[in-house]
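1. below is the structure, and that's it, no one-letter string:
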């Protein structure tokens, strides 16, 4: 089931980015692009936590060759993305998808957002969007199947929302966001099994910062892991390791301050606007 959710997420990202499914649900197996994405994310995790690895790699790569998928200048993912961009440019289209928006920016600001930036942004959307969406879908399905009570509450809410709708109708974005228990299930799934496990690092401002009883000096690098924070009993109580969506209906505003599934504040992940609707669409339609 985990594989099928990965393939589903990848196909949906294709629709969002290119208005075109990749067809992996039809094939039923991973493509070379997905395999490369996995390698890219592995090397990104290393470089993100130990940046000097990148510098050492760049010095040695002329001798030992490329060993970080993150720095690959070719390969399945890049070629696939380049082909999609080239095809759209040649045939033209008025699709209001992500690629369409990128092309509009490229046309309006060709220097600030050149073809290399366009290709990089499009490839990043495919690489980051598909894998993270698959993780959240797997977490939601796993905990819902594990707890029949939660599953039944969600099914009841969906049935109430779709009552009177024709068979096989699609739940709209507005309907999905108006389902409080569905939203709670999504938050709880990404709290207890975060998309990102490593520390999200930040640099302390020049004036330093006082956090509670602790003073942290200027330009010190600090960070916290969404996985650790999401399971903190100091925040979520003694049942922090238990999947209980109701907590978000009881005191959601309090927990929102500590919810780092998509980062926070000015560093909020831009993919949140894609990730949540995909999860809502997958579980909001029965």
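-> Looks like it arrived, so ask away. Bear in mind the structure is a predicted one, so any value in this text is a computation, not a measurement.
2. only C-alpha atoms for contact and neighbour calcs from this point on.
-> Noted.
3. which residues in the chain form strands?
-> Using DSSP state E, the strands of the chain run over 200-203, 209-211, 214-216, 221-224.
4. CSV for those strands, including distance to residue 139 and mean neighbour count?
-> Output for the strands of the chain, formatted as CSV (distance: least, Cα to Cα, whole Å; neighbours: other Cα atoms under 10 Å):
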stretch, distance to residue 139, mean neighbour count
strand 200-203, 21, 14
strand 209-211, 32, 11
strand 214-216, 35, 11
strand 221-224, 21, 12
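5. for residue 6, find the nearest of those strands.
-> Minimum separation from residue 6 across the strands of the chain (Cα to Cα) falls at strand 200-203, 24.4 Å.
6. now for the closest one, which elements pack on it?
-> Contact partners of strand 200-203 among helices and strands, from 3 or more Cα pairs under 8 Å, 6 or more residues apart in numbering; DSSP states H and E: strand 221-224.
7. just how off-centre is the longest helix along the chain within its chain?
-> Secondary structure of the chain per DSSP state H: the longest helix is helix 115-146. Between the centre of helix 115-146 and the centre of its chain there are 4 Å (Cα atoms, centre = their mean, to the nearest Å).
8. and what of stretch 186-194?
-> 12 Å.
9. for stretch 91-106, same thing?
-> Centroid separation for stretch 91-106 versus its chain: 22 Å, with Cα atoms, centre = their mean.
10. as JSON lines, the strands of the chain with distance to residue 119 would be great.
-> Listed next are the strands of the chain as JSON lines, based on distance: least, Cα to Cα, whole Å:
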{"stretch": "strand 200-203", "distance to residue 119": "26"}
{"stretch": "strand 209-211", "distance to residue 119": "39"}
{"stretch": "strand 214-216", "distance to residue 119": "39"}
{"stretch": "strand 221-224", "distance to residue 119": "31"}
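11. quick one: closest of those to residue 272.
-> With Cα to Cα, the closest approach to residue 272 among the strands of the chain belongs to strand 200-203: 16.0 Å.
12. then this one, side by side with the first:
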């Protein structure tokens, strides 16, 4: 019988694991502390490995540090699992059992490819509008919940996902609402109507460069997903760093684009387990790419600071905010974070939207001809004129509905008192996220939800049942500051291309291949889109 009962040191070690969970890890957010936690355990393991120390601590001979820590972790993770499954405040919400146990479930949900938004949609069809997708995370597909989670009066705040940029905290990753409101002012100035008018000729310059690249490939297959990335990144490189990345000229990926997409593919699966990212940044060798990128970013900011252009740009407005402050090391990191997100957020989402727009235009030749007629009827194709084109705007709106730039939605944390959505109560301090891909294709909100019908935004508004869920640029204080610039870029290049060319799929390009190439890495990244551009024949 005595051989069955564990010796007291084993029990004590397991008890310390339970105690660590109950008194520490059950409370607050620990994602950012992952490196310190790992170091602490390594220190304890090292100390206990000192000769005879384990015996001195436990009073038992041959008690190894490995055995002690193993028992500690059994107690720790046993307590975590039992609490999450049977006692957690989200235990009553349906969902996969594995999701209740670990956040890694959502990370490995798209096992074959990064298509989490599709997999989450399937799960919602099985479990309903409110589904537990993580130990303290709910995925919500209830259209009624939008104003409570994302609206201007919402009491939710940004979740730990937004800490992933530390120490570079941009306005996008700022979780404090007051701090966000203060820093947002510089962004609003950077994208004011006056600023946009100043940017118009620079956007047109890169649209012309894209047209030159297409002119060299008329009637030949061209991967427009790649070239739209070149276009959007060259625009934002100019408006932020004061110089283009020259991708439209060289036809080759610049360092930033190559690094960004490589890192997004490697880290994309772990957006629900954010404790992995701080570890990645701290572990030698693994963090080489990250450290190299940080040095590159700092160098670009320093170069741009010394070369102020004649006309203000996005960098100018962000720099003024920094220069007017105390200019502490923290301020400098925040400034660099803003510059970084200006290029990335202003490029990646625009590129994916353009790619998806031209996928839909190539799929809908009849509508495309109608759009070309509207384009032909506009004499002065200025920013203001393009913004008033009904069919063009409808095509963009419908593209963003079918292919939202942030398909899985934005992570939020509920306030301590929780959130009541009609008859559903969501407990406090829980992570919530609304999958925009599912919402925008919900039959309760849109008739024929999976069909590309731009006219639903013009003269077929009977196809819109609930427009309140349509928030492709976000809603409330955290909405996208660069929305109008993105629309300017999209309108400009779409009009320039369709004025000159007809568009169709290249041989071998299928709808299935295009959808399979899409990746959800917070923003939507498109795979190849092989198109043919042929000269339009005048009537």
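-> Sure thing, it's come through. In this text the structure is predicted, and so the values were computed from the model without any measurement.
13. circling back: elements contacting the longest helix of structure 1?
-> Against helix 115-146 of structure 1 (3+ Cα pairs under 8 Å, 6+ apart) you get helix 2-18, helix 32-49, helix 76-91, helix 98-108, helix 148-162, helix 180-192, helix 272-284.
14. next, format those helices as a markdown table and append mean neighbour count and distance to residue 246 of structure 1.
-> Shown next, in a markdown table, are these (neighbours: other Cα atoms under 10 Å; distance: least, Cα to Cα, whole Å):
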| stretch | mean neighbour count | distance to residue 246 of structure 1 |
| --- | --- | --- |
| helix 2-18 | 21 | 25 |
| helix 32-49 | 16 | 33 |
| helix 76-91 | 15 | 40 |
| helix 98-108 | 17 | 34 |
| helix 148-162 | 15 | 9 |
| helix 180-192 | 22 | 7 |
| helix 272-284 | 18 | 17 |
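15. quick one: closest of these to residue 126 of structure 1.
-> That would be helix 2-18 among those, by Cα to Cα, at 6.4 Å.
16. what range does that closest one cover in structure 2?
-> Mapped onto structure 2 using TM-score structural alignment, helix 2-18 of structure 1 spans residues 225-241.
17. what segments of the stretch 1-150 of structure 2 are strands?
-> 130-134, 137-140 (DSSP state E, counting those that start in this stretch).
18. same list (those strands) but as a markdown table, adding distance to residue 452 of structure 2 and mean neighbour count.
-> Formatted as a markdown table, the strands of the stretch 1-150 of structure 2 follow (distance: least, Cα to Cα, whole Å; neighbours: other Cα under 10 Å):
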| stretch | distance to residue 452 of structure 2 | mean neighbour count |
| --- | --- | --- |
| strand 130-134 | 28 | 26 |
| strand 137-140 | 25 | 24 |
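19. make JSON lines out of those and add distance to residue 442 of structure 2.
-> Converted to JSON lines, those look like this (distance: least, Cα to Cα, whole Å):
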{"stretch": "strand 130-134", "distance to residue 442 of structure 2": "15"}
{"stretch": "strand 137-140", "distance to residue 442 of structure 2": "13"}
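20. which one of the ones you listed lies nearest to residue 502 of structure 2?
-> strand 137-140 (40.7 Å).
21. sorry, back to before: and the contacts of the match of helix 2-18 of structure 1?
-> Outside stretch 225-241 of structure 2, the residues that touch it by Cα atoms under 8 Å, 6 or more residues apart in numbering are 199, 202-203, 206-207, 210, 243-248, 251, 253, 257, 300-301, 304, 313-315, 339, 342-344, 346-348, 350-352, 354-355, 489, 526-529.
22. so how much does it differ from structure 1 once superposed?
-> Its aligned residues in structure 1 lie a mean 1.6 Å from stretch 225-241 of structure 2 after superposition (mean Cα distance after the TM-score superposition for structure 1).
23. and that stretch, how far from the chain's centre?
-> Here stretch 225-241 of structure 2 is found 18 Å from its chain centre; the criterion is Cα atoms, centre = their mean.
24. ok, now stretch 141-156 of structure 1?
-> With Cα atoms, centre = their mean, you get 22 Å for stretch 141-156 of structure 1.
25. can you tell me what part of structure 1 stretch 514-529 of structure 2 aligns to?
-> Under TM-score structural alignment, there is no match for stretch 514-529 of structure 2 anywhere in structure 1.
26. swap that for stretch 471-487 of structure 2, sorry
-> Using TM-score structural alignment, stretch 471-487 of structure 2 lines up with residues 260-276 of structure 1.
27. try stretch 179-196 of structure 2
-> Going by TM-score structural alignment, stretch 179-196 of structure 2 sits over no part of structure 1.
28. coming back round to it: flag every buried residue along the longest helix of structure 1.
-> 115, 118-119, 121-141, 143-144 (16 or more other Cα atoms under 10 Å).
29. distance of the closest residue to residue 225 of structure 1 other than its chain neighbours from residue 134 of structure 1?
-> In space, and not counting its chain neighbours, residue 225 of structure 1 is closest to residue 199: 4.2 Å by Cα to Cα, 6 or more residues apart in numbering. Distance, residue 199 of structure 1 to residue 134 of structure 1, by Cα to Cα, to the nearest Å: 21 Å.
30. for residue 22 of structure 1, same thing?
-> 15 Å.
31. check residue 185 of structure 1 too.
-> Taken as Cα to Cα, the span from residue 185 of structure 1 to residue 134 of structure 1 is 15 Å.
32. and what of residue 161 of structure 1?
-> As judged by Cα to Cα, residue 161 of structure 1 and residue 134 of structure 1 stand 25 Å apart.
33. against structure 2, where does the longest helix of structure 1 fall?
-> Under the criterion TM-score structural alignment, helix 115-146 of structure 1 matches residues 332-363.
34. quick revisit: what's the average distance of the longest helix of structure 1 to structure 2?
-> Looks like 1.3 Å for helix 115-146 of structure 1 (mean Cα distance after the TM-score superposition for structure 1).
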